[in-house]
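Enquirer: sharing a sequence plus its predicted fold:
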Amino acid sequence: MRADVEALDIRDVAANWVNAAVLQTQVGERIAALADLAHTPLFFGRLDYGGGDHAGHRYYIGRRHVHDAAGDPMVVDWRAPVSQPFYRASRRDPQHVALRRRFGYTAGELTAYEDEHLTDPAAADAPAGALLQREIERPRVGPMRDIVATIQPEQDEIVRAGVEGTVCVQGAPGTGKTAVGLHRVAFLLYAHRERLARTGTLVIGPNASFLRYIEQVLPALGELQVRQSTVDALVAHVPVRAEDDARAAAVKGDARMAEVLRRALWSHVGEPDAPCVVVRGSRRWRVATDELSAVVAELRERGIRYGAAREALPQRIAHAVLVRMERAGEAPDDRTQNAVARDAAVKATVKSLWPPVDPAKLVLRLLSDEGFLATHADGLLTADEQKAVLWPKPARGVKSAPWTPADAVLVDEASDLVSRTPSLGHVVLDEAQDLSPMQYRAVGRRCSTGSATVLGDLAQGTTPWSTAGWAEALAHLGKPDAAVEELTRGFRVPRHVIDYASRLLPAIAPELAPATSVRESPGDFAVRPVPAAELTDAVVAACREALTREGSVGLIAAAARLPALTAALDAAGLPYLDPGEETTPTARLTLVPATLAKGLEYDSVVLDEPAAIVDGEPDTRTGLRRLYVTLTRAVTALTVLHATPLPQELAD
């Protein structure tokens, strides 16, 4: 198929050079989308239909649609309607499928298959789920991979949900919520390609390391046009050079700040103190102050954005002048109205009544002018809260504004108050539990006329403003009617590991049900107390031991412990990677700060000093949530080493 595209001669088929360039770009994109992926088989399943519209037909199911030289399908895309029974058919509900076959591969070569006879109770099946279990437990080497061969029925229902509705997925660790979100994007692009190609799609992750980890999933499914970003990158209107303390960030992230900004912006609209006089030839046309006041009041009441109202004001004044011209017997047209709207007198009136406002300068004044903030935060923020968000006095000689990530979100809010933020067709928001209300609003603006897939786990919220409940979060996002689905069947974290981590749930998220693991392997799990003087050496030894096993290894530690561990790994000659970097045969160990562990996974995890991870957070509950995150990064083995006593919830 790729060779056919490469062989296309498009030199003389376009009407002009512009069309030729566009066509060449499209051909290049098609060739890139058909690239081979090493060790990635094109098909992983087969359906033999015994009844229904497809009776007597056999279909091979794969990541991509593949056709032969005559154009007949050889492999059917996993997203096609005919493929859906591969994920949902069962003996209780065979959906007209007589036989379902799963193929097993090793390094890209077919090594096994497993048959399920869904309508013949007398037929002998292969051991149920053996290949599925093997695929789930396959070592994690390199970035995240797709799960098209192992999507479960409850996951498939979310993946194939309609494009019109927003879906929120509350998923325990290892339940595949991130993979579900990415595959949902791929499905929607398949089912609504023209619409989403026009409006755009976006995947939002918590940090750059996470985005590097997931960046190959969609290209492996043939989707190359999905943009990926963090919230901070979305709102990068100002250079961020500072950090807020927890108190300031929580207040700046509160939804009340949206009203403070709205008040501050619209306070710039004034009242006329003189009429507007327009000179046209020998005639002078006068718009009285009371009429100007009525026009301003009407524009304010319409609820349109500040910038749109400012653009409408000169036309409204010009219309008032044209009415007077018509009454005087003249016959002005649209050109006359536009000329009046550009008149110097009208421009001067608009500038005095409705001055232009720069969003960044508005936020700068609000955060640096105590009186201005007090005026517009009156009744919304307490005196202590106002004091918390004000910038400290700059040191002598420092002229640049100390913008923080939370300030950038405020600038984004102000920008939208001035002019509307363009909306995309679909947005996937991962690790959503860590967003502030103002960050939810920033994301919601980017899917205001589209839909969203919201992914998160309330138990993994580790910011001071983390989400208390999905209903509140979805309201801030602008999607209060979104369906909330819960995934509790874990496919990644071993049974013993998830049971151990779930001891923390009563303290961090008592409303959530503990996750269950479908993995047959209980996992290689150990908790080892070590004398303080020997802790670092014991951690290095545990890493060395983990490297004797197949797959990736993650050493997760609190920030305070990183310098000592870095020095020890260097001294021991153990090469290590940064989070999100792809492993190699000679470098399979990743040194992971606890603050960046969320969303990542490793075959073996060595967890250093849980008490230090808890103590590294502003409060105990947040610290225990951070610990819950780090405990659930292991796919096969977890070794916990500690010199300080474990938190009481784990010690019990």
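Expert: Looks like it came in fine. Numbers count the residues shown, from 1 in each chain.
Enquirer: hey, let's count contacts and neighbours off CA atoms from now on
Expert: Noted.
Enquirer: list the buried residues in stretch 345-361.
Expert: Ala345, Val346, Lys347, Thr349, Val350, Ser352, Leu353, Trp354, Pro355, Val357, Pro359, Ala360 (16 or more other C-alpha atoms under 10 Å).
Enquirer: sitting in helices, which of those residues do you find?
Expert: Among those, DSSP state H puts Ala345, Val346, Lys347, Thr349, Val350, Ser352, Leu353, Pro359, Ala360 in helices.
Enquirer: farthest pair in those residues?
Expert: Taking C-alpha to C-alpha, the two most distant members of those are Ala345 and Ala360; they sit 28.7 Å apart.
Enquirer: so what's the residue nearest to Val5 when sequence neighbours are not counted up against?
Expert: Distance criterion C-alpha to C-alpha, 6 or more residues apart in numbering; nearest residue to Val5, sequence neighbours excluded, is Ile31 at 6.6 Å. Ile31 sits next to Arg2, Val5, Glu6 when contact means C-alpha atoms under 8 Å, 6 or more residues apart in numbering.
Enquirer: okay, one more to line up with it:
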Amino acid sequence: MPAHQLAPDITDPAETLAAEREHLAASRAALRAMREHARSLSSDAAGDWVSQQILQALLDQRVAALADHSGTPLFFGRLDRAVDDDLPGTIYVGRRHVHDDRSRPLVIDWRAPVSRAFYQASPSDPMDVALRRRFGYHGGDLTAYEDEPLDQGGAPQHSRLLTEEIERPRSGPMRDIVATIQPDQDEIVRSELDRTVCVQGAPGTGKTAVGLHRAAYLLFTHREKLARSGVMIVGPNRAFLSYISSVLPALGEVKVDQTTVAGILGDHSAPEDPAVSTVKGDARIAPVLRRALWMHIVKPTEGVLFTKGVNRYRVADHEVREVVASLRGTTRYGPGRAALAQRLAHLVLVRMEQRGESPDDRVQDAVARSKPVKQLVEQVWPKLTPQQVLHRLFSDPEFLAAAAKDDLTAAEQALLLWAKPAKSHRSAKWSAADGALMDELGDLIERTAPLGHLVVDEAQDLSAMQLRALGRRCRTGSATVLGDLAQGTTPWSARSWDEVLTHLGFEDGAVTELTLGFRVPREVLDYAARLLPAVAPDLAAPQSLRPGVGSLSVRPAPDPATSLTQAVREALSREGSIGVIVPDASVAAVSESLSRLDHRVLSPDSVEEHRLLVIPATLAKGLEYDHVIVVEPADIVDAEPRGLARLYVVLTRAVTSLTVLHTRELPAQLC
């Protein structure tokens, strides 16, 4: 008998497990049939070639979304409902919907409304559920189950399988947490589309996973709308994106853009003094850019003389000035320029009509494209690129002073000016901070296309100008903003989430704090939290549900190479991934000392799927490893102005054990 038709009197554990395995096999077979059916569909009936291509792309996405990942449980929970209504009495909750050949549901998508009870139901509020069953897996094999009665009152039951799943060693990219979402996380995940949710999440609280699962939930709930407008995930670097890249496909979402701020604003990498980048990242430069752009419009001194055959039509200079004044500042620069040509052409048509002619729209378009009109428009309202405006701003002290007014001090203006100006905007070398300025100017020239939903991770590290660039891509106010103020490592790191939301343009966003961790052991988290009074004194200390006794080891290393090799060998004797996190300047030396051990060095562009990785400290943010070995904390602190915050990040990457090796004295906060 299929498991979805189980009789309630089956109480023998072996029989129950066998029945559940039978249901799993039936569900996998049904999923294969669904995928084969999707493969068999043809786009030929769509009519024209363009429609066929669009339909084929949709069919390909459908096939990809129905992939069965053999090592990933197809369902992870079951609800036995206590009410008799139109819904099935037994519901299996999994990563996607699966039905048999008679359209009977074998697995219900975790995002469906009826599945909410799996995460939210409790003995005090059973939500019409009599029994919640969790399943344990080894690889793709169902090996255990655990029942929790919900209709008998009492205290919530501790779940051994849930704890084991949270603590399960990992290797390779980040996994989804769909089987272990907690009630407070579920509330965030199921927030409405039109809300901006900001999550302040301590290490190990799952804030990144929550953001990704919210994106998956919204795509399920608002599929048609978001398919048109798009969803984008913005992470701190490409290594981080590689680390999270498997989460959404495992949930059946294969068409979500994942990028970095540099991927949006341009991969500009010219070196720059942090003091200069800080001024460029300040929101006060936004009005400076606006003025710098509109200062390129000059007062007209001539009218327009349009000749057609023997007839001449003149628009006086004062009329041109009136048109320019009426357009200036009331529209974006590019459309204003186009409107100027059309307004001038319209005045010419008025002259034609005054002479008894009957010009139509085609005549107006021809006049707008005529040489006299184009010459005047170019003289008064020149065509510009963001690079041209920035080149002039950073090369011409008088122009910068006029654009800056009182928004920037004389000292700040001096910082922005190039010591050796580039000959042209084409030969200029731009920094990462310049990318946000060019994006701001680009939006002033032509409107930036908006997205349906935006997920921004590590948002506390973004400058005000970078946040403005992201905010204009999500003018609908539908965004998920993730981060931890204690992990801010840039010179312009935010001090409050109200500040971040204001720069994004989402002042009404709701800020939610996650302080209860599930991944980082308590012993490790408490050790790292000693740094909090120095890096984020206003934040509450994070807490962990996992005691992690014996998970922390702090060792002097008089012989660094020998101590490191010994620590790595100890980690290799245990199950799970290993991250050796070192000061950036020490990466090559540490890699050399580990030359006899099979390892890889993490690069900025990708995350290596390898058990033993050497990781520069500046790339550790957002990543997790079962066993972390931190080399020379004092050097990590000394490497940058917010080095203590960087060390806090580094010390909170471990999910099983943390070993700290030091030759120098530890920072005072850790002693």
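Expert: Nice, thanks for sending it over. None of these values were measured; they are calculated from a predicted model.
Enquirer: mind checking the TM-score on these two?
Expert: TM-score for the superposed chains, counting by TM-score structural alignment, normalised by the length of structure 1: 0.94, backed by 637 aligned residues with a C-alpha RMSD of 2.1 Å.
Enquirer: host element of Leu248 of structure 2?
Expert: Per DSSP states H and E: Leu248 of structure 2 is located in helix 247-250.
Enquirer: same question, Val606 of structure 1
Expert: Residue-wise, Val606 of structure 1 maps onto strand 602-608 under DSSP H and E.
Enquirer: elements contacting that strand?
Expert: On a contact count with 3 or more C-alpha pairs under 8 Å, 6 or more residues apart in numbering; DSSP states H and E, strand 602-608 of structure 1 meets helix 535-546, strand 553-557, strand 634-642.
Enquirer: please name the residues that touch the spatially most central residue of structure 1.
Expert: With distances taken as C-alpha atoms, centre = their mean, the residue of structure 1 nearest its centroid is Ile204 (2.3 Å). Going by C-alpha under 8 Å, 6+ apart, Ile204 of structure 1 touches Gln228, Ser229, Thr230, Val231, Val427, Val428, Leu429, Asp430.
Enquirer: what kind of secondary structure is it in?
Expert: strand (DSSP: H, G, I helix; E, B strand; the rest coil).
Enquirer: and it, what pairs with it in structure 2?
Expert: By TM-score structural alignment, Ile204 of structure 1 lines up with Val234 in structure 2.
Enquirer: what distance do you get for its match to Ile581 of structure 2?
Expert: Distance of Val234 of structure 2 to Ile581 of structure 2, given as C-alpha to C-alpha, to the nearest Å: 24 Å.
Enquirer: give me whichever of the helices and strands packed on strand 602-608 of structure 1 is most buried.
Expert: Greatest average neighbour count among these goes to strand 553-557 (a mean of 27), per mean count of other C-alpha atoms under 10 Å.
Enquirer: against structure 2, where does that one fall?
Expert: Under TM-score structural alignment, the match for strand 553-557 of structure 1 in structure 2 covers residues 578-582.
Enquirer: how about stretch 89-101 of structure 1?
Expert: Going by TM-score structural alignment, stretch 89-101 of structure 1 sits over residues 121-133 in structure 2.
Enquirer: list the contacts of that stretch.
Expert: Stretch 121-133 of structure 2 is contacted by residues 77-83, 117-118, 145-156 when judged by C-alpha under 8 Å, 6+ apart.
Enquirer: in helices only, show me the residues you listed.
Expert: Among these, the members found in helices (DSSP H) are Ala117, Phe118.
Enquirer: what about the biggest helix by length in structure 1, how far off from structure 2?
Expert: Identified as the longest helix of structure 1 according to DSSP H is helix 306-327. Compared with structure 2 after the fit, helix 306-327 of structure 1 shows a mean deviation of 1.5 Å (mean C-alpha distance after the TM-score superposition for structure 1).
Enquirer: please identify the buried residues of that helix?
Expert: By 16+ other C-alpha under 10 Å, the buried positions in helix 306-327 of structure 1 come out as 306-307, 309-310, 313-322.
Enquirer: His318 of structure 2 matches what in structure 1?
Expert: Using TM-score structural alignment, His318 of structure 2 lines up with Asp290 in structure 1.
Enquirer: what about stretch 51-60 of structure 2, how far off from structure 1?
Expert: Looks like 2.7 Å for stretch 51-60 of structure 2 (mean C-alpha distance after the TM-score superposition for structure 1).
Enquirer: that stretch aligns to what range in structure 1?
Expert: Against structure 1, stretch 51-60 of structure 2 falls on residues 19-28 (TM-score structural alignment).
Enquirer: quick revisit: now the match of Ile204 of structure 1: how far from Val455 of structure 2?
Expert: 6 Å.
Enquirer: try Pro149 of structure 2
Expert: In terms of C-alpha to C-alpha, Pro149 of structure 2 sits 37 Å off from Val455 of structure 2.
Enquirer: who has more neighbours, these two?
Expert: Legend: neighbour count by other C-alpha atoms under 10 Å for Pro149 of structure 2 and Val455, higher for Val455 (26 against 18).
Enquirer: and stretch 573-590 of structure 2, which residues are buried?
Expert: Gly576, Ser577, Ile578, Gly579, Val580, Ile581, Val582, Pro583, Ser586, Val587, Val590.
Enquirer: residues contacting Pro359 of structure 1?
Expert: Residues near Pro359 of structure 1 by C-alpha under 8 Å, 6+ apart: Val411, Asp412, Ala414, Ser415, Val418.
Enquirer: which neighbouring elements make contact with the helix holding Leu248 of structure 2?
Expert: helix 207-221.
Enquirer: number of residues surrounding the residue mapped onto Asp77 of structure 1 from structure 2?
Expert: In structure 2, the residue matched to Asp77 of structure 1 (TM-score structural alignment) is Asp109. When counting by other C-alpha under 10 Å, one arrives at 20 neighbours for Asp109 of structure 2.
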